[in-house]
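Undergrad: below: sequence and its predicted model.
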Amino acid sequence: MKQKVAIVGSGNIGTDLMIKILKSSEMLEMGVMVGIDPESDGLRLAAERGVAVTHEGLEGLRRLPDYGAIRIVFDATSAGAHLDHAPMLRADGKQVIDLTPAAVGPYVVPVCNIDEHMAAPNMNMVTCGGQATVPIVYAVRRAVDRLIYAEIVASVSSRSAGPGTRANIDEFTQTTGQAIETVGGAERGKAIIILNPAEPPMIMRDSVFTLSQGGDEGAIRASIEEMVAAVQTYVPGYRLKQEVQFERIGEDEPAMIPGIGRVAGLKTSVFLEVEGAADHFAAYAGNLDIMTSAAKAVAERWAQTHAREI
């Protein structure tokens, strides 16, 4: 039996997630699409597909007669809005999957730590850059003795960045950097996002740089390739752009890591691209695709785990 879900936020991310659920989910059923603009494309598309809609935000959702049947609520609004939404949804007993950088609940990256947080009432999906790069950081960490530093650069088409994304740039860098450490396992993490205005729009590309000690290049490369294959099970367009690169940082010219000091080790450089499934937006919007695909995968695992409670 499918579990009913609501999506709060009818922008780019919420709309793409809705299309994915309608198109391919065997565990989830769209219950309500929630927005605040009655003229939004997301609400219009939902109504055209027979999904119940409200343009009165979370309060409008809570007033609907079928609200009690909703078990999972995806929040695809903004970090600030989610801080208001989270306590209300928790009080209502809803399982919350947060697609904003608010980080109220634990960071969840499906291929890294999904099973650790199945009991958490609020699961945070980090950011699109985090979903693309934290798995690589995690893959390096499991193959080395010490992962001193990890830095990621996420470059996305400005066309794929809606108002919610643009309003959350600071939260994006902070949340992604924290996830690099808490989920990826780096002692220090840093995140950078670039909104590229190029025309025609460019595909999402991500660069990951790590500095580690212990472990050998072959083991690191194998761990990364295994992780890429794991992410591809729910994001088929996720791939290495080129071979993994290595560089030895010697004691004679150590790298300066803020908060740690001068250290030697092995620098690993990984270059990725993410092609979207084009379920709703163009294939260049891989940043939307990896975020919504990861959220859908988490919700489906939760639904499967809690199926006996229905």
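TA: Received the coordinates, thanks.

Undergrad: for the rest of this, base every contact and every neighbour count on C-alpha atoms.
TA: Noted.

Undergrad: please name the nearest non-neighbouring residue to residue 237.
TA: residue 275 (4.4 Å; CA to CA, 6 or more residues apart in numbering).

Undergrad: same question but for residue 152, I mixed them up
TA: Nearest non-adjacent residue to residue 152 (CA to CA, 6+ apart): residue 208, at 4.6 Å.

Undergrad: surely that neighbour is in a helix?
TA: No - Residue 208 is assigned strand when assessed by DSSP: H, G, I helix; E, B strand; the rest coil, not a helix.

Undergrad: got a list of what it touches?
TA: Neighbour list for residue 208: 133, 136, 137, 150, 151, 152, 153, 268, 269, 270, 271 [criterion: CA atoms under 8 Å, 6 or more residues apart in numbering].

Undergrad: rewinding a little: ok, the residue nearest to residue 237 to residue 198 distance?
TA: Using CA to CA, to the nearest Å, we find residue 275 at a distance of 16 Å from residue 198.

Undergrad: so for those two, which sits in the more crowded spot?
TA: Neighbour count, other CA atoms under 10 Å: between residue 275 and residue 198, residue 275 has more, with 23 against 11.

Undergrad: one more structure, for comparison:
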Amino acid sequence: MAIIGSGNIGTDLMIKVLRLSGSLEPAVMAGIDPDSDGLARARRLKVATTHQGVDGLVKMDEFADVEIVFDATSAGAHRRHDEVLRSLGRTLIDLTPAALGPYVVPPVNGDAHLDAPNVNMVTCGGQATIPVVAAVNAAAPVHYGEIVASIASRSAGPGTRANIDEFTETTSSAIEQVGGARQGKAIIILNPAEPPLIMRDTVHCLVSDCDREAVTASVEEMVGRVQAYVPGYRLKQKVQFDRVRADDPLCGLLPADAIGTTALKVSVFLEVEGAAHYLPAYAGNLDIMTSVALRTAERMAAHRSRERATR
């Protein structure tokens, strides 16, 4: 595999692959800043590098053996990377909000797109919250799902800041397409607090009256599944249920076939602490992205190995 993007996300991903993966080998890291810490670390770790971006990557001898390319740049840059690399038969795992390929949220639909030429990791807020929306939806259809992702300002690099609009649009869409909500909305907050606070996420789901114990059990089971690859992912408190009064404006979000039913607002409060492989522990937003990208690539590699074994 190769990584495009020698910033915080790309560097953390490289270190995760080297430390944790038994099926992936980092062949190349490509960036555009010859003096970046990421490229310097890659060289020290015996990973080939180029500071000429995707154009330099495809010219390298190591590129011949690369099957999977992680894109840890920006939504705008990813569009060109997709044009270049897809035509050369490489699979792209997109860590930007470009969303050119199908959304993948590992604990929800991790095996759904193993043969896709390009898959999208949604956003950090999406990876933290969409599993919960899906868990609630499994027990009670979600009429409306809203998530609020609060991340430390220090952990929001230039790529994140340049892609705020794409973040909200992509996450909102994935809340519906992967999470199962009829309607989705996403909000991101860059928290300037010092010292930096770790990532916090709030999920609100509007449902009709339901079995509260079943919803709680579904959410807790899903949290355990996410913790399998993001150990710092946890509930901050018990799942909350609030009955919505008939005159509450929230009722305006109910679909026609649910109007007149008793509505509940299900609220889930989450915290995501990073593993600190390269990034500080408060940067759980970046850690969850590199963790899901690694898990997705390993599933793709295992799938390809099984296919080759049957030929």
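TA: That came through, no problem. Bear in mind the structure is a predicted one, so any value in this text is a computation, not a measurement.

Undergrad: any chance you could compute the TM-score here?
TA: Laid over one another, the chains give 0.95 as their TM-score (TM-score structural alignment, normalised by the length of structure 1), with 305 aligned residues with a CA RMSD of 1.5 Å.

Undergrad: re the thing from before, just give me the match in structure 2 for the residue nearest to residue 152 of structure 1.
TA: By TM-score structural alignment, residue 208 of structure 1 lines up with residue 203 in structure 2.

Undergrad: what distance do you get for its match to residue 8 of structure 2?
TA: 27 Å.

Undergrad: also residue 95 of structure 2?
TA: Using CA to CA, one obtains 12 Å as the distance from residue 95 of structure 2 to residue 8 of structure 2.

Undergrad: please apply the same query to residue 156 of structure 2.
TA: 10 Å.

Undergrad: and those two? which has more neighbours close in?
TA: residue 8 (20 against 17).

Undergrad: my read is that that one contacts residue 276, right?
TA: No - if you go by CA atoms under 8 Å, residue 8 of structure 2 and residue 276 don't touch, sitting 11.5 Å apart.

Undergrad: what is in contact with those two at once?
TA: With CA under 8 Å, 6+ apart, residue 8 of structure 2 and residue 276 have no common neighbours.

Undergrad: list the buried ones in the longest helix along structure 2?
TA: Identified as the longest helix of structure 2 according to DSSP state H is helix 284-310. When neighbours are counted by 16 or more other CA atoms under 10 Å, the buried residues of helix 284-310 of structure 2 are found to be 284-301.

Undergrad: same question for stretch 27-39 of structure 2.
TA: By 16+ other CA under 10 Å, the buried positions in stretch 27-39 of structure 2 come out as 27, 28, 29, 30, 31, 32, 33, 38, 39.

Undergrad: quick one: secondary structure of the residue opposite the third one in structure 1 once aligned?
TA: Translated: residue 29 of structure 2. Aligning on TM-score structural alignment places residue 29 of structure 2 opposite residue 33 in structure 1. In three-state terms, and counting by three-state DSSP, residue 33 of structure 1 is strand.

Undergrad: need the three-state assignment for the residue of structure 1 positioned farthest from its centre.
TA: In structure 1, the greatest distance from the average C-alpha position (CA atoms, centre = their mean) is reached by residue 252, at 38.8 Å. Secondary structure, three-state DSSP: residue 252 of structure 1 is coil.
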